[in-house]
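> Fold the stuff below for me.
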Amino acid sequence: MAPAIPASMDRPHFIGIGGAGMSGIAKILTQRGARVAGSDAKDSPTARALRALGATVHIGHDAAHLAHDATGVVVSSAIRADNPELVAAQERGVPVVHRSDALASLMEGLRPLAVAGTHGKTTTTSMLAVSLGSLGLAPSYAIGGDLDAPGSNAEHGTGEIFVAEADESDRSFHKYAPEVAIVLNVELDHHANYASMEEIYDSFETFVARIRPGGTLVIAADQAGARELTTRVAGRHDIEVVTYGESPDADIRVLKVDPHGLTSEVTVALRNGENLTFTVSVPGRHYAHNAVAALAAGIAMGLPPHDLASALGTYTGVKRRLQLKGEAAGVQVIDSYAHHPTEMTADLEAIRGAAQGSRVLVVFQPHLYSRTQELGTEMGQALALADGCVVLDIYPAREDPIPGVTSELIIDAARNAGAEVAAEHDTAAIPEVIAGMAKPGDLVLTMGAGDVTDLGPAVLDRLARLES
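As a prediction, this is how the structure comes out:
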């Protein structure tokens, strides 16, 4: 039986309903019987998937889109104060709630499992959703990316577990009270909201303080920020702390990660001393560690380790996380969401490991002026792992330009690191540029958190014409 829908969520209106986080909440509410409506800047497969479920989705933002009987308005941190629908809601006295509050309300009465960290949240949340589903546990879940089809980022399940991606970018993960929480890593990012690592640590400490008494914190043993956080929360004795990783002192220790093309075989030592080997169907050591975090969390929820390990092998990836888009003229095109230097390095190392001597070419689109200002040098250094790369202009998302902050910061750093890199200001020119660079056997990565993902099909189409 579905938990009761809060009164404010009976007829909700979502501003920016097509976004990854917003669409998931809208989908679950629709499946629970709410009359959902919303708007987005442009039409999309996600918007069409919501309409197919019965939601009303308007294109463009207009006060007239807010229904006269709307019981609440849901917004994300990306919605500006002058949005006409938000202004109309405030003038009419319609309750306005943040996306995180809406998600928190969906978890009430269930056993929440929240996945946090600077990187890897979407993958780890997806691994848990897929594996728990394959075990017949019918979890509810809300993920920051689609598994295999538009709208697959969320599901209202009939089971008692709710798996949620817990976003630290705007501190919204402070709203959740999980039974089990995963912290994959702790690094400085989201520079518009955090001024220092100390602020990041404070924010994650607040998240950990929200774990229910008797619950469990699963946290990385290998990453410096996570280890510091473990030390900082050591005084909390009403929760269990389980560490995982390759460090000798890890509670669940990664003994071996054997790459096999686009998959890996992982061997871990459990807390009872037993060794367990299972397959991860995505390449790269970091994805193997994500799977071990998921394994540790499932064990903390009371699931049998061997069953869960086998179920994790059914996970085959999530959109934009080293997703193979296709092959043409002997060239494979792969899409990567990586936009932080740590993510970029991890994905490029994973692809190099799977490439078996093939050249790796990257089309990189920086995401956010603030991130480029703070981490542009490190982004350029990461791109040096590629055999050739093209850097697009910065994707601004919700930000206004910062004087002097352009893609040239990344390009200069990449060249200083020895990378073969070129600038391209015209996104539409990329298919032709790649067609001139790529040779049979090459791997092409479209990389970034913006609309660079849309280039994959166009690149494949242009490469296909080389064969004709």
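
> C-alpha only now, for contacts and for neighbours.
Will do.

> hang on, residue 179 packs against residue 216?
Yes. Contact criterion Cα atoms under 8 Å: residue 179 and residue 216 qualify, at 6.6 Å.

> Could you measure from the residue most central in space within the chain over to residue 213?
Compute the mean C-alpha point of the chain, and by Cα atoms, centre = their mean the closest residue is residue 122, 3.4 Å away. Remark: distance between residue 122 and residue 213 (Cα to Cα, to the nearest Å) = 26 Å.

> Am I right that residue 235 is in a helix?
No. Going by DSSP: H, G, I helix; E, B strand; the rest coil, the assignment for residue 235 is coil, not a helix.

> Here is the second sequence; please produce its structure so I can put it next to the first one:
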Amino acid sequence: MLESWEARLANQDATLRVHLIGMGGAGLSAIAAVLLELGVQVSGSDRQPSAVTERLATRGAQVMLGQRAENLTELAPTQRPDVVLISSAVDVHNAERRAAEALGLPVVKRDVFLPALLAHRRLIAVAGTHGKTTTTAMIVQTLRTGGIDCGYIIGSDVPNFGSGAAGSAPEFVLEADEYDRMFLGLKPEIAVLTNVEWDHPDCYPTPASFRRAFMQFTETVERDGLIVACTDDEGVRQVLAYVPTRGPRAITYGTNEGADLRALEVRSLPGLGVQAELVWWNAPQGQLEIAAPGVHNVRNALAALVVGVSCGVALDAALAALRDYRGSARRFEWKGEIGGVIVIDDYAHHPTEIEATLAAARRRYPERRIWAIFQPHTYSRTKHMLYRMGESFDAADLVIVTDIYAAREMDDGNVHARELVAASTHHAIRYIGARQEVAAYLGEHTAPGDVVITLGAGDSYQIGEWLLELLEARA
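Next up, the predicted model:
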């Protein structure tokens, strides 16, 4: 009897063929990088070329442009993939997916694929509405600098690490995505809960359904495992109360008085850094220092410290590793400064994330004029969080809202970005739909000393890049 693709993947069979539809996306491209390092035969497609697909091709992946049925139907039967991995954005109408199903190929999402890929690893899964990418990256930095060659999958490129690697140590650090309930297929030994705040209304219609999924996630943790939880967050506290007494043990972190690992006296440093005093189980443990702004990043670093020490990294070595952390792509990413105008990009697209990013910017640039350029992400999120989004820009001086980025959704006409502007209480907010028009407007109206922050999980980062080009031409 032939061995299943799951067993072959778990055993790192070099003859296994994996095809990824949407391989240029953050989630699948990192998996592709891990597979290539393991020696698995990788092919895949994406709608358009990118630096990510070029990098995968350089490493040995067969990259096809366009998600066409012919990508699979024109292959000889002996050259067809053993399994097809698809992203959540690949719907049932996708021509390539339909061709795979017609050929009888297994078509799976990450919740089925990842357990086989990570079958023999000590899984560290980082979950939460906000901060997953940064926390995952900080944990990887802590472990690898501390001498543990962990594998990892991160939802963003990280300097010196990229987004995915197989690693040689048993430990594997995974950014565990709650969308489409992907994280419920995992079996972590260590689970991190950064926060639990309602999101993805297209998948979780109510806050209770969202919170229930995280409760289910805690049930997947090994019984003798560890839950690392931020008790600054009310949602996390509710989920933690659900964990049975005889279940995994928990270590809590945060700035609140009841946390096991606490950060006190958080203060800004020159540049983008922050510093805080550490207290662990009521004992002073020195200072935490990171080159990333905001109290939210202090919390992310606390999670990395707990995981690092739990995996055997000395606390001093973990603190030293975090001092060298330099952020990841699209997380308060410095894009440039021309003519005295600073441009920063951030992935923030949930109201709480927007508030945290702008608060960090205000703390870093207290005297400067801050522009918030926000691209709403998905119609469902914008519709359900309209007024909450409208209240999230208070730390900015001027706000521009662009057209909504559809992502995986279709415009049903039920919400428009203008409604977000109308719902906002901000005194200086306006709608400019097209990104190119936003860049042109900023080119005419920004002045030396201004800070422009592009916000959103779509392609809003291009606005800042175009602005820098305009400013350079003007200079």
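
> Got a TM-score for the two of them?
Scored against TM-score structural alignment, normalised by the length of structure 1, the superposed chains reach a TM-score of 0.95; 462 aligned residues with a Cα RMSD of 1.7 Å.

> picking up where we left off before, residue contacts, the residue nearest to the centre of structure 1?
Counting by Cα atoms under 8 Å, 6 or more residues apart in numbering, residue 122 of structure 1 touches 143, 144, 145, 165.

> Between all of those residues, which two are separated the most?
Spatially, the most separated pair among the contacts of residue 122 of structure 1 is 145 and 165, at 9.8 Å (Cα to Cα).

> What's the local residue count around residue 314 of structure 1?
By the measure other Cα atoms under 10 Å, the count of residues near residue 314 of structure 1 is 16.

> That one pairs with which position in structure 2?
Correspondence of residue 314 of structure 1 to structure 2, assessed by TM-score structural alignment: residue 324.

> same check, this time on residue 357 of structure 1
Per TM-score structural alignment, the equivalent position to residue 357 of structure 1 in structure 2 is residue 367.

> same question, residue 439 of structure 1
Taking TM-score structural alignment, residue 439 of structure 1 has residue 447 as its aligned residue in structure 2.

> Find the nearest non-adjacent residue to its match, please.
With Cα to Cα, 6 or more residues apart in numbering as the criterion, residue 447 of structure 2 has its nearest non-adjacent residue at 6.6 Å, and that residue is residue 341.

> what's near enough to touch the match of residue 357 of structure 1?
Residue 367 of structure 2 makes contact with no residue, according to Cα under 8 Å, 6+ apart.

> Figure out the helix or strand that it lives in.
Remark: residue 367 of structure 2 resides in no helix or strand, with elements defined by DSSP states H and E.

> Count the residues that sit near residue 92 of structure 1.
The tally of other residues near residue 92 of structure 1 (other Cα under 10 Å) stands at 10.

> Need the counterpart of it in structure 2.
Under TM-score structural alignment, residue 92 of structure 1 pairs with residue 103 in structure 2.

> From residue 75 of structure 2, how far off is its match?
11 Å.

> Which strand or helix spans residue 36 of structure 2?
helix 26-38.

> for residue 259 of structure 1, same thing?
Going by DSSP H and E, residue 259 of structure 1 is part of strand 252-260.

> do residue 73 of structure 1 as well
Secondary structure from DSSP H and E places residue 73 of structure 1 in strand 72-75.

> other SSEs contacting the following helix or strand past that strand?
For strand 72-75 of structure 1, the following helix or strand on the C-terminal side (DSSP H and E) is helix 84-92. Of the remaining helices and strands, none touches helix 84-92 of structure 1 by 3 or more Cα pairs under 8 Å, 6 or more residues apart in numbering; DSSP states H and E.

> picking up where we left off before, neighbours of the counterpart of the residue nearest to residue 447 of structure 2 in structure 1, how many?
Aligned by TM-score structural alignment, residue 341 of structure 2 pairs with residue 331 of structure 1. Look at residue 331 of structure 1: counted by other Cα under 10 Å, it has 21 neighbours.

> now that we're looking at residue 331 of structure 1, which residues does it contact?
The contact partners of residue 331 of structure 1, by Cα under 8 Å, 6+ apart, come to 438, 439, 440, 441, 442, 443, 444, 463.

> Against residue 345 of structure 1, how distant is it?
Applying Cα to Cα to residue 331 of structure 1 and residue 345 of structure 1 gives a distance of 22 Å.

> same question, residue 284 of structure 1
Per Cα to Cα, residue 284 of structure 1 is found 11 Å from residue 345 of structure 1.

> of these two, who's got more company?
Set side by side, residue 284 of structure 1 and residue 345 show more neighbours around residue 284, with 27 against 21, by other Cα under 10 Å.

> I'd say the more buried one and residue 260 touch.
No. With contacts counted by Cα under 8 Å, residue 284 of structure 1 stays clear of residue 260, the gap being 9.8 Å.

> can you tell me which residues contact the corresponding residue of structure 1 for residue 207 of structure 2?
Here residue 207 of structure 2 is matched to residue 197 in structure 1, going by TM-score structural alignment. By Cα under 8 Å, 6+ apart, the residues touching residue 197 of structure 1 are 187, 188.

> about what we covered before: can you tell me which of the contacts of residue 122 of structure 1 carry over to structure 2?
Counting by both residues aligned by TM-score structural alignment, their matches' Cα atoms under 8 Å, the members of those that carry over to structure 2 are 143, 144, 145, 165.

> Tell me which residue of structure 2 lines up with the third one.
If you follow residue 145 of structure 1 across to structure 2 using TM-score structural alignment, you land on residue 156.

> number of nearby residues for its match?
Residue 156 of structure 2 is flanked by 24 other residues according to other Cα under 10 Å.

> Are we agreed that it is in a strand?
Yes. Residue 156 of structure 2: assigned to a strand according to three-state DSSP.

> Quick one: residues contacting it.
26, 133, 162, 163, 328, 329, 330.

> likewise residue 452 of structure 2?
Taking Cα under 8 Å, 6+ apart as the contact definition, residue 452 of structure 2 lies against 341, 342, 343, 344, 370, 371, 372, 373, 464.

> pretty sure the fourth one belongs to a helix, no?
No. In this structure, residue 344 of structure 2 is strand, not part of a helix, as judged by three-state DSSP.

> ok, now how distant is it from residue 377 of structure 2?
Residue 344 of structure 2 is 18 Å from residue 377 of structure 2, by Cα to Cα.

> same thing with the second one?
According to Cα to Cα, residue 342 of structure 2 and residue 377 of structure 2 sit 24 Å apart.
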